[in-house]
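In: Dropping the sequence and predicted coords here.
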Amino acid sequence: MTSLIFYGGLRTIGGTIIAVEYKNKRVIFDFGLTYNPAGQVLDGQVMPRPSALTRDYLRLGLIPPIDGVYPQDSLPSHSSILSAQEYEGETAVLISHLHLDHMGAMGLIDPSIPVYMTKESQHLYESLHTIGEGAPGERTYQTCIEEQPFSIGEIIVTPLPVDHDIVGACAFHIETPEGSILYSGDVRLHGAHPDRIQSFVNQSKGKGFDVLIMEGTTLRNEEQLSVEDLTADASNPEDLLTEEKRVPEQIAKELNAVKGIGVFNIYHRNIERIQNMILAGKEASRTVVLEIETAEIASNHLEEANFHIYESEEIQEEKDNLPLWKRRLLEKYPTVSVQEINKNPEAYLLQNSYPNALELLDVNVESGIYIHSNGVPLGSFDPAYDNLHRLLDLIGLEKVQVDCGGHAIPQHLQYLVDELDPKILIPLHSFHPERLFPPNGKQFLPKYGSVYKLLNGDIFEE
């Protein structure tokens, strides 16, 4: 029979790892790390050991002890975990998108196991690998084509594109001879591509499925989220940015209200946000200045990328010894130094990511503004968030928030569940998955490590 095993992500944000098995074949999705900055052992001061990553991650509980996934030489001595070389079945891993909580540990998977992602995701991963933000470990990755089924034995997988705040995001329809499962990945209705979500719903209903595994990031307890706020509704509240394409208008409005420099903090895996910062700069008649890592992503993924590169002290001092990709960018795009910016700060919109925050000590920030736009640290749950505010207070830079989140708000989650109308709903990727119910089917809250069987449209523990 068809088996499901849940290894991660049931009551956490990310870290979702689920196995679907049929006979001696299985697919696993995703393979990320739980996002919990306040409880992170590897906090940036305790540094990972590159030669012992798998052993350390297993010991720290960052990755689960799954048989047949990790290389023999990466496991602890006398480990009870079967290595990939000892495992008798066939495994494939599916990556829904390239946020760390869905792919952060995929480099630890044995190179003999194929790891699939969409073509757009693979293109983005090549850029991330170039700038040193690839997954730890050395291996290659396989491409799957959106809406085109492929097989792992008798398991048929179909990637279905969805809208999230990263390119290449998809859901997976997974079918075995005994039933089918729909895994949402991460989704939103209020982004730039709501048509993708409607297509996802239509295609999923056309294919049919027995189990819906649905993300629930924005769900809260009853004190924080009333029953009324969980009523299915596809419309957008007035205080919510309707689409990503409205971000430039909002940013330009903030910039036009100040006389000093504009500084922005984004997550540079959000390519649409990079594009919209460039558009905002154009609308506000400001030169957009990107950090060189973000410039590499923009150069590879945007058709029109009108920006300058921030010429940091490192670039100035090491120009002849920089990696080839940095030298190539410096030849292609104009640069600007902090000295030039300070001559006329109101003419610039400058990127500054949190690890580079001390660069702002050299910038003339008088009468300026700091635009926090889904960059890290994301919120008060991250200890670094208070530190960011301390720094901005010290240098006297006003902070404003301009957001367009990547996850469906609660009423949109319920709308999607109602539209999909699953026989069995498994909500996860949430601190409060129990808040989401199907309109006619049953809610099922699994436990870690238990083996569940799927047969005749029902699921039960072995």
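Out: Ah, there it is.

In: can we go C-alpha only for contacts and neighbour counts from here?
Out: Fine.

In: what about Glu296, distance to Ala305?
Out: 11 Å (CA to CA, to the nearest Å).

In: Same check on Gly406?
Out: 23 Å.

In: These two - which one has more neighbours?
Out: Per other CA atoms under 10 Å, whichever of Gly406 and Ala305 has more neighbours is Gly406, with 20 against 17.

In: mind listing what that one touches?
Out: For Gly406, the contacting residues are 164-165, 186-188, 191, by CA atoms under 8 Å, 6 or more residues apart in numbering.

In: In terms of helix, strand or coil, where does it fall?
Out: Following DSSP: H, G, I helix; E, B strand; the rest coil, Gly406 is assigned to coil.

In: burial measure for the closest residue to Met103 other than its chain neighbours, as a count.
Out: Spatial nearest neighbour of Met103, chain neighbours left out: Gly32 (4.0 Å); criterion: CA to CA, 6 or more residues apart in numbering. Gly32 has 27 neighbours, counted by other CA under 10 Å.

In: Please compare the first structure with the one that follows:
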Amino acid sequence: MATVSFWGGVGITGSSKVLIEDRGWRILLDVGLDRPQTELYHHPVRPRQGMELHDRLKVGDAPWIPRLFQGDVVLGTGLEGGSDGKTAVFISHSHVDHIGLVGWIDPRIPIYAAPETVKIREAITTLGRAAQADSSFELIFAEKVMLEGQEPQIRPMNEADPLEFGPFVVTRYRVDHDVPGASGYIVETSEGRVAYTGDIRLHGRHPEWVTTFAKQAAQSDVFVIEGTTLGRKSRDTEDPVTEEQVDKNFTNIVEHTRGLILISLRPRNIERIESFTRIAKTYGRKILWSKEFATFLGAYGLEVQRIDYSAEQLQTIRRSPEKYVIQMGPKDIPWLMDLPVGPDSLFIHSDGDPKLTSQAGQSLRVWLQRYHVGLRTLGTRGHGTPEAIHQIVEWVTPKVVYPVHTHSPELLQPDPPTMRVVPEYARRYPIR
């Protein structure tokens, strides 16, 4: 019997892991870091270095899937490691809750992803090596997790090019999210079709990718969709701005700001970074990147200019602050003391670190007030609205839909004939 089971993303936002089994063969869709179930590992408490997966397994903060992880890593946990030669992993995108455990997978198990996802993972490896050579590099939490274990060998998978693995035929399609390479998968089994969205939205730059995927997934026996925004009541979740509007707002800011612009971005939101770079250049500004961002973006293949805060560079910026945009992370904030900032300057928070609701975010606000720098938020969500989620389900009209990656799966209410099932963790469900 062909079955589907869920080893993450059940009743929580993030960490989707979908296991499809058919006649002894297995396909695992995503293998990210679990959202903590036990509340044991929170900063500054972390799993022991080199034993991160072992420690998470011991307390129930990693998926108990046998014959998936390296045998020596799971020794002492009671979980069977190694490879059975009948398992493959497919990654939907490069966010830590979807790819974060990939370094622990047994190297004999093939791993597939979009070419862009492979590039991002390789760029993070380059960043990690730079951090090992220079202790002043400050990696964010997601990057530290993605560097755990061994360097994975991820195979690039072309779009709409079916791949046979045992009884399965797996096809990857582009979908829209806030990171390059975001993918949905369609898996043909001996008993029916399973479609999985990964993370998805309709208000991004490429809604047509989502409609194409939905068309290909139409009438699937099983449809697994992320539901991050279900039950979340805010303008941000119910009526988000589009990425096009984000670009327009950034253009307006650059055009009308007379002084230095500071900005916080997510490093893997490559399309926004490229767009902001083009807009800044149009108005005679260069974006200067921290060494962490510059290393990562350079390894990804972008031409970027780094800020090193040398006396010479600071003097150049002071002479013409209207010619620059400076990307800043939390550790860079004290440089406000040496930069030419004031009422004519602006700090743009574009979904980067620190989160404004965090303690570090509150500290940022105090710094900006101290130096009379205005603050603007400018961004949009990477996840579809509740309306968009229901629209995608309607387009696909599957026999059964399983909402994952959400605290409120019961709020997905599809029209007949589709039946919604709230999944239980690790329970096997028949595909037909």
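Out: Now that the structure is in, tell me what you want to look at. Not measured: the values here are computed from a predicted model.

In: who wins for most neighbours among the contacts of Gly406 of the first structure?
Out: Val187 (29 neighbours).

In: what about Arg328 of the first structure, helix or strand, and which?
Out: Using DSSP states H and E, Arg328 of the first structure sits in helix 324-332.

In: What's Gln324 of the second structure aligned with over in the first structure?
Out: Actually, residue 324 of the second structure is Tyr. It isn't Gln. By TM-score structural alignment, Tyr324 of the second structure lines up with Tyr348 in the first structure.

In: for Gly81 of the second structure, same thing?
Out: For Gly81 of the second structure, the aligned residue in the first structure is Ser83 (criterion: TM-score structural alignment).

In: Pretty sure its match sits against Ser77.
Out: No. Ser83 of the first structure lies out of contact with Ser77 (CA atoms under 8 Å); the separation is 11.5 Å.

In: any idea which element the match of Gly81 of the second structure lies in?
Out: With DSSP H and E as criterion, Ser83 of the first structure is part of no helix or strand.

In: From Gln142 of the first structure, how far out is it?
Out: For Ser83 of the first structure, the distance to Gln142 of the first structure - CA to CA - is 21 Å.

In: How about the secondary structure of the counterpart of Gln315 of the second structure in the first structure?
Out: Using TM-score structural alignment, the partner of Gln315 of the second structure in the first structure is Gln339. Following three-state DSSP, the label given to Gln339 of the first structure is helix.

In: State the distance from Gln339 of the first structure to Val363 of the first structure.
Out: Note on Gln339 of the first structure: its distance to Val363 of the first structure, by CA to CA, is 8 Å.

In: Neighbour count: the two, which is higher?
Out: Val363 (16 against 13).

In: measure that one to Tyr348 of the first structure for me?
Out: Val363 of the first structure sits 11 Å away from Tyr348 of the first structure, going by CA to CA.

In: Overlap of the contact sets of those two?
Out: Between them, Val363 of the first structure and Tyr348 share the contacting residues Ile341, judged by CA under 8 Å, 6+ apart.

In: Which parts of the stretch 351-462 of the first structure are strands?
Out: With strands called from DSSP state E, counting those that start in this stretch, the stretch 351-462 of the first structure shows them at 369-373, 398-401, 424-428, 442-443, 451-455, 458-461.

In: before we move on, back to that, roughly how far out does the helix holding Arg328 of the first structure sit from the chain middle?
Out: With CA atoms, centre = their mean, to the nearest Å as the basis, helix 324-332 of the first structure stands 27 Å off its chain's centre.

In: same thing with stretch 22-42 of the second structure?
Out: With CA atoms, centre = their mean, you get 15 Å for stretch 22-42 of the second structure.

In: Give me the most central residue, the second structure.
Out: His95 (2.5 Å; CA atoms, centre = their mean).

In: Just tell me what that residue corresponds to in the first structure.
Out: Under the alignment (TM-score structural alignment), His95 of the second structure maps onto His99 of the first structure.

In: give the contact list for its match.
Out: 32, 166, 269.

In: can you rerun that using 10 Å?
Out: Residues near His99 of the first structure by CA atoms under 10 Å, 6 or more residues apart in numbering: 14, 32-33, 165-166, 169, 186, 269-270.

In: Ser83 and Ser77 of the first structure: which has the busier surroundings?
Out: Using other CA under 10 Å as the criterion, Ser83 of the first structure and Ser77 rank with Ser83 on top: 19 against 9.

In: so who does that one touch?
Out: By CA under 10 Å, 6+ apart, the contact list for Ser83 of the first structure reads 66-75, 110.

In: And for Arg129 of the second structure?
Out: Counting by CA under 10 Å, 6+ apart, Arg129 of the second structure touches 123, 147.

In: Thought Leu101 was touching His54 of the second structure, still the case?
Out: No. Look at His54 of the second structure against Leu101 with CA atoms under 10 Å: they stay out of range, at 11.4 Å.

In: Give me the buried positions along stretch 364-376 of the first structure.
Out: Residues of stretch 364-376 of the first structure classed as buried by neighbour count (16 or more other CA atoms under 10 Å): 364-376.

In: try stretch 118-130 of the second structure
Out: For stretch 118-130 of the second structure, a neighbour-count test (16+ other CA under 10 Å) marks 118-128, 130 as buried.

In: Same question for stretch 171-185 of the first structure.
Out: Buried-residue list, stretch 171-185 of the first structure, by 16+ other CA under 10 Å: 171-176, 179-185.

In: check contacts around Ile113 of the first structure.
Out: For Ile113 of the first structure, the contact set (CA under 10 Å, 6+ apart) comprises 68-70, 84, 90-93, 139-142.

In: Give me the buried entries from those.
Out: 68-70, 84, 90-93, 139, 141.

In: so which of the residues you listed comes closest to Gln198 of the first structure?
Out: Val93 (26.2 Å; CA to CA).

In: Using the three-state scheme, assign that closest one.
Out: Assignment for Val93 of the first structure (three-state DSSP): strand.

In: so it touches Asp30, yeah?
Out: Yes. Val93 of the first structure lies in contact with Asp30 (CA under 10 Å); the separation is 7.1 Å.

In: what touches both of these two?
Out: In contact with both Val93 of the first structure and Asp30: 17-19, 106, 115, using CA under 10 Å, 6+ apart.

In: Generate a ChimeraX selection restricted to the buried subset of those.
Out: Restricted to buried positions by 16+ other CA under 10 Å, the ChimeraX selection for those reads:
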select :17,18,19,106,115
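
In: of all the shared contacts of Val93 and Asp30 of the first structure, which comes closest to Pro149 of the first structure?
Out: Distances from Pro149 of the first structure to these, taken by CA to CA, are shortest for Val115, at 15.4 Å.
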